[in-house]
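With the input below, show me the fold.
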Amino acid sequence: MTPGPAIVLIAPDHPDEMQAGFARYVQEYDVRVTGSCVEALVTTREILVAGGTVALVASESVLPDAEVLHCFAKLREKVPTARRLIAAHWDRFLTDAPALRSAMARGEFDAFLLMPRGTRDEEFHHAVTELLSDWGATVPDPEVVSVKVISPVRDGLTLAIRDFLDRMGMPHRVWEPDTDAGRHVLDLWDGEVAFPLVMASDRRVIQPSTVREVAQAFYGAPTEIDVDQVVDLAIVGGGPAGLAAAVYSASEGLSTIVLEAEAIGGQAGTSSMIRNYLGFPRGISGMRLAQRARNQALRFGTRFYAGQVVDELRVGVDGQPHVLCTDTGEVRARTVLVSSGVAYRKLRVEPLEELVGSGVHYGAAMSAAREMEGRDVFVVGGGNSAGQAAVHLARFARSVTIVVRRPTLAATMSSYLIAEIELNRRISVRPSTQVVDGGGEARLEWLELETAGAGRQRVDAGGLFLLLGAEPHCEWLPGEIVRDGDGFVLTGRDVPKELWIGDLPPANLATSVPGVFAAGDVRAGSMKRVASATGEGASVVSLVHAHLGAG
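Sure thing, here's the model as predicted:
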C-alpha cells in the first residue's frame, strides 16, 4: 500500500508548539518533526524511498545549520511539488518579516505565518488548508472522485477531457479497462465499446467523441430553458468578465444565463496560480477563482451551460429580444454581454499541429503537467500566462525552457513572475527565439529552435505548451457590431461617430448595437488582465439596468 502524503516540520527551538499546531492533520497526513535542515533532508529522502511524497514543509524562521531559504531550495530539488511555509515564533515574527516577505514575493516559499499560540488558531489553519488544497488539486490523484474516465491510452481526447474536468474543479481519475473500476463502468455500458468512457457520480455513462459532449452531458443544453422565457441578460463567455457580470446581475434580481464554449473560467481558469489578484495574499489558482465565482453566481440564481458554442447573434429590432443560437437551442435575451474572450494564436508549424494533444498543447493544459515528469518541456510565450505555466510545469518536468521572440520578458510579464522564474533552477529562458519545426513518432520528441544571430538548433522535447497571444472569438457576431482591424469589439467612444445616437457615444462598455455590451479580453482596448476583466464585467450591470429601464 502506498504511504499517505507527509508533512515535514522543521522545529529546532519550538518543536512542541509546532507539533501542537499541526496536531489536527495527523489523522490524514504523516506528520514528521525534525530539528534541522539536514534532518529534514534525511527524513524527506526516507519518505520518498518508501514510496511516499511530501505535501508540505513547515519550518521555523531560524535553523541551526542553514538559512531557512537555502534549506527550502535544497528541499525543492528533492520534492518540487511540496508547498513551503514558514511559521515564525512570536518572538521573531516582526524581526524576520521584512526579509522573508520579500523572498516570498520572489516565490522562494509560499506563506509566512505566525506560529499558533493556542488551540483553534483558525487563521493559521486557513492558510495551511489552502496550501494543502492547492497541492491536492494539482499533484495526487484524488481520494474521492466524482467522475470516472476509462481509457486504455492517454490520447488527445482523454487528456482534453481531464483538462476540462480539472478546470471545472471536478475530482476525477483515469482507469484502465481491466481494473475493477474499468470493469464496473463497462458493465454499466450497453452499446459498442469505444474509449474513453466517462461516468459521473449519478452512474450515468457516456461515450464522448468531443469534450463538448462531456460538458453538455453534465451541464445541460439551453433547450431546457422555457422557450417562452426572455432572460434579462445572456452572457456569452464564462471567464472573469462573464462571471463577475453573472454575480452582480443575478444578485440584483435580473434573470441571467451564461453560455460557455469550454470550461467555466475561460483562459484564466487554466492559470496554475494567480499571485497578484486582490484579496488573495497567498495567490489562488484560476480554477479555484472561477469555481468560487460560479458557485457565488449559482447562489443568486444564474444558470450556466458549458460546452455551448454560440454560432450566431440575431439582433432584435423594434423592441424584440436578441437571439443567441447554439446547435442545441436558442436563448432570447433583452440584453447580451459579449465576454467570449480570446484564443491563443496558432503556431502554424504543420508537423507540430498534427501532434496537438500528443505532447503539444495550446494553453497551460493543467492535466498534462502531471504527464511531464522527467521530461524536458518548452513553453512558448512571454505573457503572465506563460510564466505561470512554466512555474507550474517546473514542479513536474526535468527542465522548462521559456521560448520568447523578444530579447527579454520585462515588457510583457509581471516582475514577480520574472523574479520567480530567475530563482527556479529548472527554468531557463531563450530570448529572441522561435520554434520552427518539430516532430516525433506518435507524440512530440524533438523541436527545432531558431535564435536570432545563432541559427537553428534541434533539441529533445517531451512537451510543448503554446501561449502565443490573443485572437478574439468574434466570428459569430453580426456585422452591426463593429470591430477593429484585429477583430476586437469596439465600445464607447471607439464606436464610429456615424453610429452614435443623437451625437452621443455609447456608454463605455456598450457596443454599436443597443442592448449589446462587451467586456474583458474580447473588447478593444481592454487591459488583458483578470482583475480588469472582473471590473468590466461588474460595471456592465449598471448599463444593463439603464437599458432595461429605458425600454
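
contacts and neighbour counts: CA atoms only from here.
OK.

all helices of the stretch 301-450 of the chain, in order?
Ranges of helices in the stretch 301-450 of the chain, per DSSP state H, counting those that start in this stretch, are 350-353, 366-370, 384-393, 415-423.

Let's compare: structure for the following, please.
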Amino acid sequence: MAQPAAPARTVILTVDDDPGVSRAVARDLRRRYGESHRVVRAEDGETALDALRELKLRGDQVAVILADYRMPRMNGIEFLERAMDIHPAARRVLLTAYADTNAAIDAINVIDLDHYLLKPWDPPEEKLYPVLDDLLAAWRASDHRPVPVTKVVGHRWSARSSEVREFLARNQVPYRWYSVDEPEGGRLLEAAGQDGRRLPLVVTPEGTPLVEPGDAELAGQVGLATTPTEEFYDLVVIGGGPAGLGAAVYGASEGLRTLLVERQATGGQAGQSSRIENYLGFPDGVSGAQLTGRARRQAARFGAEILTAREVAGLEVNGAARTVRFSDGSAVAAHSVILATGVSYRQLDAPGLAELTGCGVFYGSALTQAPSCANQDVYVVGGANSAGQAAMYLARNCRSVTLLVRGESLTASMSHYLIQQIEATPNISVRTRTVVEAAHGSDRLDKLSLRHVDSGEDELVDAQWLFVFIGAAPLTGWLDGTVLRDPHGFILAGPDMTSDGSPPPGWEPVRPPYHLETSVPGVFVAGDARAASAKRVASAVGEGAMAVMLVHRYLEQS
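Modelled structure (predicted):
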C-alpha cells in the first residue's frame, strides 16, 4: 500500500484484479486528484479490505471506493458490501463491462451503489472525472472530517473501560469514546480484527490497536514518557500532585536535573477537582485539571523530565546516592528525593461496592463520568471540599444530587464558600448522619441501602451513580521500614519525628534534620503525605517549593 500522506488528504481507493487495468485506473485518478487526495490501489478484495481497515484505525477518511465487478474469490458487489461496514460514508462505484450492466443496476438497490462505470472510460475527462467530481462534492457536503485522536471502544458499565477513560482524561490525552453497541464502535472492532470479547480496545491516532492495555503500555503508545533518559539525577520527585509539580517546577527552574515520577496521572486528587475557588490568584476559580495541567507544562518547559504510569516500589540508601526502585525491577538514582506521593480516597466498606466499582460506583472521577449521568439522579458520599466540589459540578447537568454525610453538618470539614453554594443550589440535597449500608446490582449499580446513623432506620433507594470522596489514605506502604511514619502511615519529618524534637534514632549527620526532611538524610516530604499537613492545594505547592530550597541546602553541605 502507498505510504501515508498528510492527514488532510482524503483517500480514493480502487481495486481491480487485472494489474494493467489497476495501474491505469490509479494513474488516471492521480493525474486529476493526486494533489488533493491520496490514491490507494489494490489487486484483490481481501487486500483492499485490509487497506480499508488500516485506514479506519488511523482515522483516515475514505471518500470514494471504485471496485471492479469481475474479480475472483470476491466480486465487486461482495467487496463493496463488506467495505460499507468499515467506511459507510464512502461513495461506492462499480466498474463493469457492457455484459455486467444488469448486475450493476441490481447493486444499486442491494448495496446502495452510488454509480457504475462502463469500461473502458477513455477519455477520462468525459467519462470518469465528471462522475468522480460529483461524488467527491457530495462526500464533502456530508462533512466527514477526520478525528486525529485516540479512540476507545468498550462497555459503558466496565470498570477497566472507565479506568482507561480516566487515565487518558487526567493525562490530558484527547480521546473519543465509542460504546461497543454503537455502529462506529463495531466498525473499529471489525477493523482491528476483534469480536468484542476483549475490551477495552484503544486505537492510537497512528492506527495502532491496543487490546486490554495496561496503563504503562497505554502511556507509551499515546506519547507519554515512561522511561528515564538518564541513570542519575540531582533530584527525583515521587508523585505528581500539587506538591510534586511545585517541587519539579522550582527544582528544574533552579538548575537541578529533575525527574518527576507519577504512577497514574499528574494532578493527584487536586487534578480531579471540578472547581478550586480559594487558590491564590484565581478569583473566578480554576478547575484542578487546568491548574495542574499548566503546572505540568511549566515544569516541562523548565526542563523537568516527567514519567507517567511508573509505580515506585522501594527506596534505598547507597552511600551518597538515593536509589528509587520501580515495580518492574528497574531503578534510577539521585542525590536527593522528595516524597510527594499524596493520598488516595479511602474505599467505602459496604457489601456490593467493591464488585460495582467502575460500574456505577466511582472514587473521585466525577469529571470523567459527568456527561454520562446528565439528567439523572446521583449520590455523592463525603463531607469535605472534594465532595462539595463534585456535587456542585454534577448539579449543572444532573436532575438531582444527594450529598450523603456521616457527620452532623458540613461545617466541620467543608469550606464556608462551598457550603453557601450548595445551600443555594436547588437540585442539591444534603442528608446528614446518613451512610451507605450496601450497594445492589448485577453488572451495574441499581440500588443503594442507606442507613440513618442515629435512628438506625434503613432505606432502599434507586441509584445508578455513586461518587465517593471519603477520607484520605497516604500512599506510603512501599516506604515501610525506610522512613519514619505515624500510625496512620503519614510520613514524619523534621522536629515532628520525635516527641522532643531531637534527631531520630540512627540519624548520622551532625546537624538536625531540616524541617521537611525525613529520617533518611536527603529524602524530603511535601504535601498531603506529610503528617499533620494542611491538606490544601496552596500549602502543598508551598511545601514543594520549600522542599527544593532545603534540597539545595542539603546538597551544599553534602
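
TM-score for the pair, please.
Aligned and superposed, the two chains score 0.70 in TM-score terms (TM-score structural alignment, normalised by the length of the first structure); 407 aligned residues with a Cα RMSD of 2.4 Å.

For residue 334 of the first structure, which of the helices of the stretch 301-450 of the first structure is the nearest?
Closest approach to residue 334 of the first structure among these (Cα to Cα): helix 384-393, 34.8 Å.

so how far is the closest one off the chain centroid?
10 Å (Cα atoms, centre = their mean, to the nearest Å).

quick one, which of the helices of the stretch 301-450 of the first structure is nearest to residue 189 of the first structure?
helix 366-370 (25.9 Å).

Which residues does that closest one contact?
By Cα atoms under 8 Å, 6 or more residues apart in numbering, the residues outside helix 366-370 of the first structure that reach it are 138-139, 159, 162-163, 166-167, 270, 272, 392-393, 396-397.

Look up how far residue 383 of the second structure lies from residue 20 of the second structure.
74 Å (Cα to Cα, to the nearest Å).

in the helix ranked longest in the second structure, what's buried?
For the second structure, the longest helix by residue count, based on DSSP state H, is helix 537-557. Buried residues in helix 537-557 of the second structure, counted by 16 or more other Cα atoms under 10 Å: 537-548, 550-552, 554.

Looking at these, spot the one nearest residue 199 of the second structure.
So of those, ranked by how close each gets to residue 199 of the second structure (Cα to Cα), first place is residue 537, at 36.1 Å.

Spatially, which residue comes closest to the equivalent of that closest one over in the first structure, not counting chain neighbours?
Using TM-score structural alignment, the partner of residue 537 of the second structure in the first structure is residue 530. Computed as Cα to Cα, 6 or more residues apart in numbering, the closest residue to residue 530 of the first structure that is not its neighbour in sequence is residue 240, at 6.2 Å.

And the one you found, what's its match in the second structure?
Aligned counterpart of residue 240 of the first structure in the second structure: residue 242 (TM-score structural alignment).

Check the gap between that match and residue 39 of the second structure for me.
To residue 39 of the second structure, residue 242 of the second structure is 50 Å away according to Cα to Cα.

between these two, who's got more neighbours?
residue 242 (34 against 24; other Cα atoms under 10 Å).

Give the full set of residues in contact with that one.
Counting by Cα under 8 Å, 6+ apart, residue 242 of the second structure has contacts 267-268, 270, 292, 527, 537, 540-541, 544.

ok, so of the residues you listed, who is nearest residue 444 of the second structure?
Nearest to residue 444 of the second structure among the contacts of residue 242 of the second structure, with distances taken as Cα to Cα, is residue 268, at 26.8 Å.

one step back: higher neighbour count, residue 20 and residue 383 of the second structure?
Using other Cα under 10 Å, the more surrounded residue of residue 20 of the second structure and residue 383 is residue 383, with 26 against 10.

how close does that one sit to residue 431 of the second structure?
Following Cα to Cα, the distance that separates residue 383 of the second structure from residue 431 of the second structure is 10 Å.

go on, residue 481 of the second structure?
Separation of residue 481 of the second structure from residue 431 of the second structure (Cα to Cα) stands at 42 Å.

Kindly report the same for residue 553 of the second structure.
Applying Cα to Cα to residue 553 of the second structure and residue 431 of the second structure gives a distance of 50 Å.

And for residue 166 of the second structure?
28 Å.

which of the two has more neighbours?
residue 166 (21 against 16).

distance of that one from residue 512 of the second structure?
Residue 166 of the second structure is 43 Å from residue 512 of the second structure, by Cα to Cα.

go on, residue 322 of the second structure?
19 Å.

for residue 58 of the first structure, what are its contacts?
Residue 58 of the first structure makes contacts with 7-10, 84-87, as judged by Cα under 8 Å, 6+ apart.

repeat that with 7 Å
Residue 58 of the first structure sits next to 8-10, 84-87 when contact means Cα atoms under 7 Å, 6 or more residues apart in numbering.

next one: residue 243 of the first structure
With Cα under 7 Å, 6+ apart, residue 243 of the first structure has these contacts: 293-294.

On the three-state scheme, it is what?
Put simply, residue 243 of the first structure is helix when judged by DSSP: H, G, I helix; E, B strand; the rest coil.

Neighbours of the closest residue to residue 387 of the first structure other than its chain neighbours, how many?
For residue 387 of the first structure, ignoring the flanking residues on the chain, the nearest one in space by Cα to Cα, 6+ apart is residue 417 at 6.3 Å. By other Cα under 10 Å, 26 other residues sit near residue 417 of the first structure.

thought residue 399 of the second structure was touching residue 376?
Yes: at 5.0 Å, residue 399 of the second structure counts as touching residue 376 under the criterion of Cα atoms under 7 Å.
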